[in-house]
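Participant: The sequence and its predicted three-dimensional model are supplied below.
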Amino acid sequence: MRNQLDWARSVAETELAEALPRRWAHSLGVAQRAVRLMAVLREDECVLLASAAVLHDVGYAPRLATTGFHPLDGARFLRDAHRADDRLVRLVANHSSALLEAEERGLRGALEAEFPLLEDQRLVDALVWCDMTTTPDGEPTTAEARVAEILARYGAGSVVGRFIRRASPEIFAAVRRVDAALAAQPM
């Protein structure tokens, strides 16, 4: 299992570190947030989550950006070039309410057909929590501040702005569920 995480980090670093250093910093921060969830996940789930966390934005890599929709581009790359684990690929494809953004881009059918959402809501929520509580520079933040930052960066009328406004209730609910699971753990 540990080999999967080492492999994931290597792939993400190769694709992002030089071409998109800020995106790489964010990916590292998201993976670091995954470590915080060890108390509420099994070891195999932690490895899967940390692998998905470090790879979730790999589709932004310029050489991989074929549709311009990074969850789909990244998942296709992981599936086709690396024959990656199906659950890992599906987490990357569907991270942080990607179906809603896919809909805004006219790609929902393709995303759903190729990469159905995982049935394990805890893992889906966990990746949302990791991504949406990490700044673009890889630092911890609140989901509310992250959504506000995304809106400010892309603009309310952009595809991403429309998506994030639609997705924010779902994002905030996922973050609350993970926060509640963490709070229920003994100190």
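Facilitator: Done, it's in.

Participant: Only C-alpha atoms from now on, for both contacts and neighbour counts.
Facilitator: Will do.

Participant: The closest residue to Cys46 other than its chain neighbours and Ala31, how far apart?
Facilitator: Nearest residue to Cys46, sequence neighbours excluded (CA to CA, 6 or more residues apart in numbering): Met38, at 6.1 Å. Separation of Met38 from Ala31 (CA to CA, to the nearest Å) stands at 12 Å.

Participant: what about the two, which has more around it?
Facilitator: Neighbour comparison, Met38 and Ala31: the larger count goes to Ala31, with 27 against 16 (by other CA atoms under 10 Å).

Participant: For the more buried one, pull up the helix or strand it's in.
Facilitator: Ala31 belongs to helix 21-35 when elements are defined using DSSP states H and E.

Participant: From the chain's centroid, how far away is that helix?
Facilitator: Mean C-alpha position of helix 21-35 versus that of the full chain (CA atoms, centre = their mean, to the nearest Å) differs by 10 Å.

Participant: by contact count, what packs against that helix?
Facilitator: Applying 3 or more CA pairs under 8 Å, 6 or more residues apart in numbering; DSSP states H and E, we find helix 21-35 packed against helix 2-16, helix 43-55, helix 121-132.

Participant: Format those as CSV; extra columns: mean neighbour count and distance to Glu103.
Facilitator: Below are these laid out as CSV (neighbours: other CA atoms under 10 Å; distance: least, CA to CA, whole Å):
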stretch, mean neighbour count, distance to Glu103
helix 2-16, 17, 26
helix 43-55, 24, 22
helix 121-132, 24, 18
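
Participant: Can you lay out these as CSV showing distance to Val160?
Facilitator: Shown next, in CSV, are the helices and strands packed on helix 21-35 (distance: least, CA to CA, whole Å):
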stretch, distance to Val160
helix 2-16, 21
helix 43-55, 20
helix 121-132, 14
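
Participant: Gly157 is nearest to which of these?
Facilitator: helix 121-132 (20.3 Å; CA to CA).

Participant: now for that closest one, which elements pack on it?
Facilitator: Counting by 3+ CA pairs under 8 Å, 6+ apart, helix 121-132 packs on helix 21-35, helix 43-55, helix 143-154, helix 159-183.

Participant: Got another one to weigh against that:
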Amino acid sequence: MVVMACEFGIELSRDLARVLLPPPAERWFHTAGVAARARQLASAVDQEDRDLLVAAAWLHDIGYADQVRDTGFHPLDGARYLDRLGLPKRLTSLVAHHSGARFVAEARGLGAAMADFPVEVSLVSDALTYADQTVGPHGRPYSVDKRMAEMLGRHGPDSPQARAHRARAPYLRGVASRMENVLRLVTVGDQ
């Protein structure tokens, strides 16, 4: 699939995710749920960033796809794949660092490899992480704590995710707190 970066938007992101993570796989349901959640959150970010947020949500887990997998660390593998397609660095970086991936990358010994993708500290990054962390494996709403427990159960107590949890959990809870505050302000502003 040859894609021009300037033409890449929500629809192409969804289509690429559908090709790489086809339904009815559990990963597809999660991805579609995260994209739907990102659409709900989009009003909290600047107008010019809304499509970027939703596109990143569709693409955040493509690194799990067999044809994309390289290191076995899905945020990095997905970002590298998108980078090879020539997609914008901001999009690839959001995919690389979604949900505090840098903490797990360090635990896996991949911190240096992640340096190719700048960490974005922004409302868009927070919204993507919040969307991912508030949608469970089957696309249903989850609390951040339930999602962390699910992840730890899925990966196991000796996993890099478990080793990174002490540093990552406060980050994820901080993102949730920031986003919930922003959402309260957006809701008040809409009244």
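Facilitator: Great, that's in hand. Small disclaimer: the values here were computed from a predicted structure and weren't measured.

Participant: corresponding residues in structure 2 for the helix holding Ala31 of structure 1?
Facilitator: Aligned using TM-score structural alignment, helix 21-35 of structure 1 spans residues 25-39 in structure 2.

Participant: what do you get for stretch 54-64 of structure 1?
Facilitator: Mapped onto structure 2 using TM-score structural alignment, stretch 54-64 of structure 1 covers residues 58-68.

Participant: Next, the buried residues of the matching stretch.
Facilitator: Using 16 or more other CA atoms under 10 Å as the test for burial, stretch 58-68 of structure 2 gives 58-65, 68.

Participant: now do stretch 172-182 of structure 1
Facilitator: The neighbour-count check on stretch 172-182 of structure 1 (16+ other CA under 10 Å) flags 172, 174-175, 178, 182 as buried.

Participant: before we move on, what about stretch 152-159 of structure 1?
Facilitator: So stretch 152-159 of structure 1, judged by 16+ other CA under 10 Å, has buried residues Ala156.

Participant: From start to finish, how long is it in a straight line?
Facilitator: OK, stretch 152-159 of structure 1 end separation, CA to CA: 13 Å.

Participant: now stretch 130-142 of structure 1
Facilitator: Stretch 130-142 of structure 1 stretches 10 Å from its first residue to its last (CA to CA).

Participant: How far off centre is it?
Facilitator: With CA atoms, centre = their mean, you get 11 Å for stretch 130-142 of structure 1.

Participant: How about residues contacting that stretch?
Facilitator: Residues from elsewhere that reach stretch 130-142 of structure 1 (CA atoms under 8 Å, 6 or more residues apart in numbering): 22-23, 25-31, 33-34, 53, 96, 143, 146-147, 171, 175.

Participant: Surely Met114 of structure 2 and Glu106 touch.
Facilitator: No - assessed by CA atoms under 8 Å, Met114 of structure 2 is found out of contact with Glu106, at 9.0 Å.

Participant: just to revisit the earlier point, now do the same end-to-end measure for the match of stretch 54-64 of structure 1.
Facilitator: Start-to-end, stretch 58-68 of structure 2 (CA to CA) is 15 Å.

Participant: what sits up against it?
Facilitator: The contact list for stretch 58-68 of structure 2 (CA under 8 Å, 6+ apart) reads 10, 13-14, 16-17, 20-21, 27, 31-32, 34-35, 69, 72-79, 81, 94-96, 98.

Participant: One more: stretch 151-167 of structure 2?
Facilitator: 103-104, 106-108.

Participant: For these, give me TSV that also has neighbour count and secondary structure.
Facilitator: Shown next, in TSV, are these (neighbours: other CA atoms under 10 Å; DSSP: H, G, I helix; E, B strand; the rest coil):
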residue	neighbour count	secondary structure
Phe103	22	helix
Val104	24	helix
Glu106	16	helix
Ala107	17	helix
Arg108	17	helix
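
Participant: Among those, which pair sits farthest apart?
Facilitator: Phe103 and Arg108 (8.9 Å).

Participant: what about Val119 of structure 2, distance to Leu53 of structure 2?
Facilitator: 15 Å.

Participant: sorry, back to before: and which of the buried residues of stretch 58-68 of structure 2 is nearest Gln191 of structure 2?
Facilitator: Nearest to Gln191 of structure 2 among the buried residues of stretch 58-68 of structure 2, with distances taken as CA to CA, is Trp58, at 29.9 Å.

Participant: which ones are touching Val89 of structure 1?
Facilitator: Going by CA under 8 Å, 6+ apart, Val89 of structure 1 touches 52, 75-76, 78-79, 115.

Participant: counterpart of it in structure 2?
Facilitator: In structure 2, the residue matched to Val89 of structure 1 (TM-score structural alignment) is Thr92.

Participant: post-alignment, the helix or strand where that match lies versus structure 1, mean distance?
Facilitator: Counting by DSSP H and E, the element that carries Thr92 of structure 2 is helix 89-96. Superposed on structure 1, helix 89-96 of structure 2 shows a mean distance to its aligned partners of 0.6 Å (mean CA distance after the TM-score superposition for structure 1).
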